[in-house]
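A.B. asks: coords please:
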Amino acid sequence: MSTLTFQGAVGEVTGSRYLIEMEGTDRSYRVLLECGLHQGGKSADEANAKPFGSLARQLDAVVLSHGHLDHAGLLPKLVREGYSGPIHCTRGTRDLLEIMLEDAAFIMAKDVEWENKWRKRNDKPLLEPLYELADVERTLQQCKSHGYGQPIPLPGGATLIFRDAGHILGSAIVELAVPSGGQTKRIVFSGDLGNPSSVLMKEPEKLFEADVVLMESTYGDRDHRPLEETLEEFAQVLEEAHASGGNVLIPAFAVGRTQEILYHLSVLYHAGRLRQQMVFLDSPMAIKVTELYHRARKSLDAEDLKVLNIAASGDTGRYLPILRMTRTVEESMAINRIHGGAIIIAGAGMCTGGRIVHHFRYNLEKPNTRLVIVGFQAAGTLGRQLVDGAEKVRVLGQELAVKAKVHTIGGFSAHAGQSQLIGWAGAFRDKPRFYLVHGEPETQQVLKHALEESGIEAQVPGYGDRIQL
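C.D. replies: All right, here's what the predicted structure looks like:
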């Protein structure tokens, strides 16, 4: 009998990992679904540092739903510890991994270097990064990319098919047909389901057949505001910021969200509603991803492409004349001489590092600054502290008083809301077993109850829980 073990993204939104074990005629086979980084605080760092142990050498295949780090960010660590088999993903995911994993390794190296300077001075044991660029290179070499709808044979007699999840470029719903006890059992993992209101992406595919469904529940306790209302709120915040004379800070989720925000800024600009005279995209990774979206535009929603095509080709004169791409550290530092009238989109999205925290040092203590949060902030992150109303935060070793006005605009989310999750779940026939993953505990309980009201029973697994397929 084949089994599935929940090894991550249970009771939390990050750290996605599920182990599928199948009994073959000659031996057992192991497939790892996702290999995500935990994000948010010291406990996340400890979870990331935990060795894979013998699992790294026992695995026969790895399957990824998409390229976000909470789903794929520990892959190079797995490879570093001995995994040498195939990593199956879509073409878009493979291209994103090259950008995102290299960036993660670079930031990790800088963070460890900084920490070790302090440790040397205090006679503490030195740290090693989770992985290095050489591990990323090996990981990319092991990636096998596939198109949507293409059956892919896996070791142990399993079959994999990717379906479009509509979340970010290359994002997939994972469909696995697994032999178990003389039968074939179908596992469907939602990955991150997209928000149909988002621009650029297609709508998530609905599936109808499954025995076991693992469904994300990030926004399982609420629906997003309609896009029209969201855009109006966004426009008003920008207008307020212009009137107050302050800068607007937008923590950048480099993949998907940044491209969407640029799209909407362009629409506001061409409608004569953008009063700011400078927009900075201050994230080398977000710039690279925007260029990748342009190259992969055939995968995107045809109706939304006109604005993005101009952006990615670099023709800012037509797209957004006030947009400036700041790739170098010197260009980024120069922004801090601007005391008002600028929109600064900078990484990282949950404010856990990157250039946004440097802009916090110069802007967070100013009452005329507007901080616009446009994505989910995981528990334990600096972004979550700010959303929850912290009056003081620690940034780069310095305590800052939060005098900026913080706006959370949830309608830009690239995740499905509660009604969309229930609608997607309701398409399955014959009542498969549902397990809610990728959600905070309170949110999952709200979604579980809402699903029950729609006639769908769902369970909330715990870390290490193992089910028979």
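A.B. asks: make it CA atoms for all contacts and neighbour counts henceforth
C.D. replies: Will do.
A.B. asks: helices of the stretch 101-250 of the chain, residue ranges please.
C.D. replies: 133-142, 227-244 (DSSP state H, counting those that start in this stretch).
A.B. asks: can you list contacts of the first one?
C.D. replies: Applying C-alpha atoms under 8 Å, 6 or more residues apart in numbering, the contact partners of helix 133-142 are 75-77, 79-80, 84-87, 94, 97-98, 101-102, 105-106.
A.B. asks: and the longest strand for the protein?
C.D. replies: The single longest strand within the chain, with elements called by DSSP state E, is strand 172-180.
A.B. asks: about what we covered before: so which of the contacts of helix 133-142 sit within helices?
C.D. replies: Of the positions in those, 75-77, 79-80, 94, 97-98, 101-102, 105-106 sit in helices, assigned by DSSP state H.
A.B. asks: and for comparison, fold this next one:
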Amino acid sequence: MTYPHIQHHGATQGVTGSCHQLWLDESTSLLIDCGLFQGGESSQQGASADQLDIEFSLSSVQALIATHVHIDHVGRLPWLIAAGFKGPVYCTEPSALLLPTVLEDAFMVGIQRDRQLAGNFIDLVKPMLHGHPYKEWITVIQRPDLVCRLRFQRAGHILGSAWVEFDVRYPQTEPVQRKRIIFSGDLGAPHAPLLPPPAIAWHADTVVLESTYGDRNHEDRRTRRKRFQAVLEQALADGGSVIIHAFSIGRTQELLYELEGIFHDGSNPLSQQQIPVILDAPLASRFTALYRQLKPYWDDEALQRVSEGRKPLAFDNLLTVTEHQQHLAMVNRLASTAQPAIVITGNGMCSAGRILNYLKAMLEDARHNVVFVGYQAGGTPGRRIQQQGQGGSVTIDGQRLRIKAGVHTLGGYSAHADQKGLTNFITRMRHWPSEVRLVHGDPGAKQALQARIQQAASNKNKSMAVIIP
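C.D. replies: Coordinates of the predicted model:
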């Protein structure tokens, strides 16, 4: 076998379960991400949402490198440690701050609802975390026959997200063999709220590239904000609630930022009525507080708002619901009255969490509206609601519900790069890679992106293998 060699343990059969093993020689490897599977997705070796035990040997694994803290990229860390992993976990400085909260929640939801045990687990993990600044080279392996360095570059997906660049050298080969390998993690859209855009790589030999939206392009930010505002105005005119289910970290904070901008505008009905925005997601509330602590990593536009005295993530009509009894009371109140409200709750794919109570209470009432702002994995209730739409049906917790509420999809609010952004990540390099491996996408998305990148390479007379593992 030729080294370096890449083995995929997830995100080849869909978009979740990210886990990739970079083999540096026959006995030395690094793990890039180790995430949960969602919906019906699985690994080629048989891991799934219902089977999370680590299904591959860890004897060669020297370290885990986390691209960012979404659970489909780091959520299997408890199982990794249970399987015997004791190495360092390298990530960016913001990710090192956010990761304990993510892992505590993953432990409570996926293993045991025991806060003391979860706390003990976090105490075990914290010494393993090594947070580093962006752009800083880190030597992770240094031997006479092998040197491996890595550095994190901004990915623009969520706070702390990175694509990871590996520089691998074999000093004892003649001539000295050297390879540059990039793992994209999840790349963000170029004009996402709060965050600077993804950095562009200089060169690479191999790129492992996500392809979640490889078959489509997003609306520009101005257009999507107008659509978002129009959907909210129409939905609230119906006399009910707008239910937006979002991932606790990243998407929720972007939505709050956009809502603050809409309310601050002053020229629309939403700003004039000061509609309550209810953040009914304890984990999202904790992350929003952490985002506020990490202002130095915000983009210039967000920092400008702060300098003007605005509070992009803590505006006056933002209400936070934390306790479970408060949540149940809020669901009952909004379901039984005509008070307009905007509710942001979890989880992102309608597969668990407080969103289920809102859906069971409101899907069969035409006054309410459900707004999708992100990808829905196959096999999840979110995907079925999105596909069926008004007039369809969905089963939640064994209860079959007729969908009478309005259903809207705003794809432009995805935190993922679109086809253009993904293609640009490759074509804007000074020295293009000879191999691109497409992961994190449905088959159609990967095939469309494969064709697009191959065409771009052909147009420039570049030799490039675009592989779907």
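A.B. asks: need the TM-score from the superposition.
C.D. replies: Remark: TM-score between the superposed chains equals 0.87 [TM-score structural alignment, normalised by the length of structure 1]; 437 aligned residues with a C-alpha RMSD of 2.3 Å.
A.B. asks: before we move on, the earlier item: quick check, nearest of the contacts of helix 133-142 of structure 1 to Phe434 of structure 1?
C.D. replies: Here the nearest of these to Phe434 of structure 1, counting by C-alpha to C-alpha, is Ile87; it sits at 25.8 Å.
A.B. asks: isn't the closest one right up against Asp60?
C.D. replies: No: applying C-alpha atoms under 8 Å, one finds Ile87 of structure 1 not in contact with Asp60, separated by 9.6 Å.
A.B. asks: so these two - more neighbours on which side?
C.D. replies: Taking other C-alpha atoms under 10 Å, Ile87 of structure 1 and Asp60 do not tie; Ile87 has more neighbours (24 against 21).
A.B. asks: trace the more buried one over to structure 2, please.
C.D. replies: Ile87 of structure 1 maps onto Val89 in structure 2, with residues paired by TM-score structural alignment.
A.B. asks: roughly how far does the corresponding residue of structure 2 for Leu193 of structure 1 sit from Ala456 of structure 2?
C.D. replies: Under the alignment (TM-score structural alignment), Leu193 of structure 1 maps onto Leu187 of structure 2. According to C-alpha to C-alpha, to the nearest Å, Leu187 of structure 2 and Ala456 of structure 2 sit 19 Å apart.
A.B. asks: which of the two has more neighbours?
C.D. replies: Leu187 (28 against 17).
A.B. asks: OK, contacts around the more buried one?
C.D. replies: 155-157, 162-163, 198, 210, 415-417, 422.
A.B. asks: now do the strands in the stretch 351-469 of structure 1.
C.D. replies: 370-373, 392-395, 398-401, 405-408, 433-437, 458-459, 466-468 (DSSP state E, counting those that start in this stretch).
A.B. asks: of all these, which one is nearest Ala47 of structure 1?
C.D. replies: strand 433-437 (17.3 Å).
A.B. asks: in structure 2, what stretch matches the closest one?
C.D. replies: With TM-score structural alignment applied, strand 433-437 of structure 1 matches the range 435-439 in structure 2.
A.B. asks: mean shift between that stretch and structure 1?
C.D. replies: Following the fit onto structure 1, the mean deviation recorded for stretch 435-439 of structure 2 is 1.0 Å by mean C-alpha distance after the TM-score superposition for structure 1.
A.B. asks: identify the residue spatially nearest to Gly380 of structure 1, adjacent ones excluded.
C.D. replies: Gly40 (4.4 Å; C-alpha to C-alpha, 6 or more residues apart in numbering).
A.B. asks: for the residue nearest to the spatial centre of structure 1, give me its contacts.
C.D. replies: Centroid-nearest residue in structure 1, with C-alpha atoms, centre = their mean: His68, separated by 4.0 Å. Applying C-alpha under 8 Å, 6+ apart, we find His68 of structure 1 in contact with 100, 255.
A.B. asks: now check structure 2 for the residue matching it.
C.D. replies: Aligned counterpart of His68 of structure 1 in structure 2: His70 (TM-score structural alignment).
A.B. asks: can you confirm Leu328 of structure 2 is in a helix?
C.D. replies: Yes: assessed with DSSP: H, G, I helix; E, B strand; the rest coil, Leu328 of structure 2 lies in a helix.
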